[in-house]
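Participant: Mind looking at a prediction? Sequence and model below.
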Amino acid sequence: MSTNPTGLLELSPVLPVVVIEDAEHAVPVAEALLAGGIRAIELTLRTPVAPAAIERVAKEVPGIVVGAGTVTGERDARLAAEAGAGFLVTPGSTDALLDAVAGTGLPFLPGVATVSEAMLLAERGLTELKFFPAEASGGVGFLRSIAGPLPDLRFCPTGGVTADTAADYLALPNVGCVGGTWLTPKAALAAGDFARVEALARDALRGAVAAG
C-alpha cells in the first residue's frame, strides 16, 4: 500500500471529528474551523447527509482538507471518494476494509486499539494509525508504553479525547495529532453558533502549541 505513511498527521495538530446533521451547516462549520486555524476536518459518515456535507466542503472551502470518518466498508469508501473526500479514517481494521480504502487511492488512517492490531498494520506498511477508542483502550498510558517496542508507529488518538486531555496526548513522541468532537459541540451546531466553533478551534491550537 502506497497511501500510508500519508502526512495526514502533519496537516493539523488537532483534527476535529464532526457529525453533521444538517448539510447546510457543513460549509459554515468548516469556515469557522479554518478561521480558527484548523487545516483539516473529519466529517463522519454517521448521518444520511454526510456525503453531501463532504462534497460541499470540498468544493466551497478549499483552504481545509476534508476527510471522511467512520468508514466501515467498501460502500462507505466509495461514497466518500465520490463526494470528494481528501482522506479516509476507519474506526477499526479488517482485511476487506483495508483493501477497500486502499482501492480508492486516497490516503487513510486505519483504526487500531491493540498492540497486535498495530503490528499487523505495520506488516502491511501502514505506520500512521488512528488509536480508537483512545480513552477506553488505555489512553495516554497505553501509547506511552508502546512507544519503545513500536518506535516507527505514529498515532492520532480519537475517542474520549477532550480539551483537557489533548495536550497530554500531544506531548507523547508517537502522537502526531489528536482527534475529537469537542471543537464542534452538538448544541453549538444546532444553534448555528459558529463563532463558538471558531473560538474552540483557536483554543485547541493554542493548547497544541503549548504541548509541543
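Facilitator: Thanks, I have it.
Participant: use CA for all of it now, contacts and neighbours both
Facilitator: Noted.
Participant: So Val27 is in contact with Glu60, correct?
Facilitator: Yes - Val27 is within contact range of Glu60, at 6.9 Å (criterion: C-alpha atoms under 8 Å).
Participant: okay, now the one to match up with it:
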Amino acid sequence: MTLTAKEASRRTREICALAPIVPVLVIADLAHARPMAEALVAGGLPALEVTLRTPVALDVIRAMAEVPGGVVGAGTLVTPEDVKAAVAAGAKFGVSPGATDELLAACEAEGLPLLPGAATATEAMRLLARGYDMMKFFPAEASGGAPALKAIGAPLPQITFCPTGGVTPENARSYLSLANVACAGGSWVAPAALAAKGDWAGIEELARAASQLPRG
C-alpha cells in the first residue's frame, strides 16, 4: 500500500499528538525490549522510536510491537533497505535524521509514515514542496535549539516539528511551548543504567513525569 507525503504527515502528526515526548531508544539487549515498552506505555508514552543502531534493533521492534497500547516506530532510517526491514519487523512509522529522495520514495512505496529530518529552512522547504508538513528538527540543540526553531516557524508556520537531539528534562519545556512543535524526542526517559538494573518502575516514573509536560 502506497502512501502520499501528505497522508504520511497526517499520520505522523497523529502519533506525535499521543504524548509530549517520544522516547528515542537505543537497545542492545533484546531481553529489555518488552519490559521497556511496557514501562514506557504504562507511564503514558505510547509512541516509541527504536533506533536502528544496534544488531538487535529489528528484533526489538518485533518484540515491542506486541505490547498492548504501544505504537512502535523505527528510527535512524537512512536507506530504502532500512525501510523494508523496518516494515517487515512491524514498525508503524519511521524517523530519519535527514531526507533523501530515495528514502522518501521508499517510505511512500512501502506505506510507512515518515517523520523526515530537517535542520534548516531550505531542507524544510524542500520537504514541504514534496508534501510533508510534519518533520523532525535534528540535531535540535546543535542547530540552535528552541530559538532557532521558533525563528524557522515565523516564515514557515505551516510546518510542525518534533525536535530531537539534545532535548532534556531541563530544556524540553522551551521546545514544547513553541507553536510549531507537536512533541519532542528524548532518550532520558529510558536511561541505560536503569535498564541494566531492570528498574522498570524507575523508567515508568520517568515516563509519567515526561507525559505530563505541558504543550503549547
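Facilitator: Sure, I can see it. All values derive from a computational prediction rather than experimental measurement.
Participant: out of Val27 and Glu60 of structure 1, which sits in the busier spot?
Facilitator: Val27 (19 against 15; other C-alpha atoms under 10 Å).
Participant: For that one, which non-adjacent residue is closest in space?
Facilitator: In space, and not counting its chain neighbours, Val27 of structure 1 is closest to Val57: 5.4 Å by C-alpha to C-alpha, 6 or more residues apart in numbering.
Participant: List the contacts of that neighbour.
Facilitator: 26-27, 30, 66 (C-alpha atoms under 8 Å, 6 or more residues apart in numbering).
Participant: Sitting in helices, which of these do you find?
Facilitator: Counting by DSSP state H, the contacts of Val57 of structure 1 place 26-27, 30 in helices.
Participant: To which residue of structure 1 is Ala154 of structure 2 aligned?
Facilitator: If you follow Ala154 of structure 2 across to structure 1 using TM-score structural alignment, you land on Gly148.
Participant: what's the neighbour count on its match?
Facilitator: For Gly148 of structure 1, the neighbour count with other C-alpha under 10 Å is 10.
Participant: same question, Thr184 of structure 1
Facilitator: For Thr184 of structure 1, the neighbour count with other C-alpha under 10 Å is 24.
Participant: Now check structure 2 for the residue matching it.
Facilitator: Match for Thr184 of structure 1 (TM-score structural alignment): Ala190.
Participant: Give me the distance between its match and Ala172 of structure 2.
Facilitator: Counting by C-alpha to C-alpha, to the nearest Å, the gap from Ala190 of structure 2 to Ala172 of structure 2 is 15 Å.
Participant: Over to Ala121 of structure 2?
Facilitator: Applying C-alpha to C-alpha to Ala121 of structure 2 and Ala172 of structure 2 gives a distance of 22 Å.
Participant: just Thr76 of structure 2 next, same as before
Facilitator: Distance from Thr76 of structure 2 to Ala172 of structure 2, by C-alpha to C-alpha: 21 Å.
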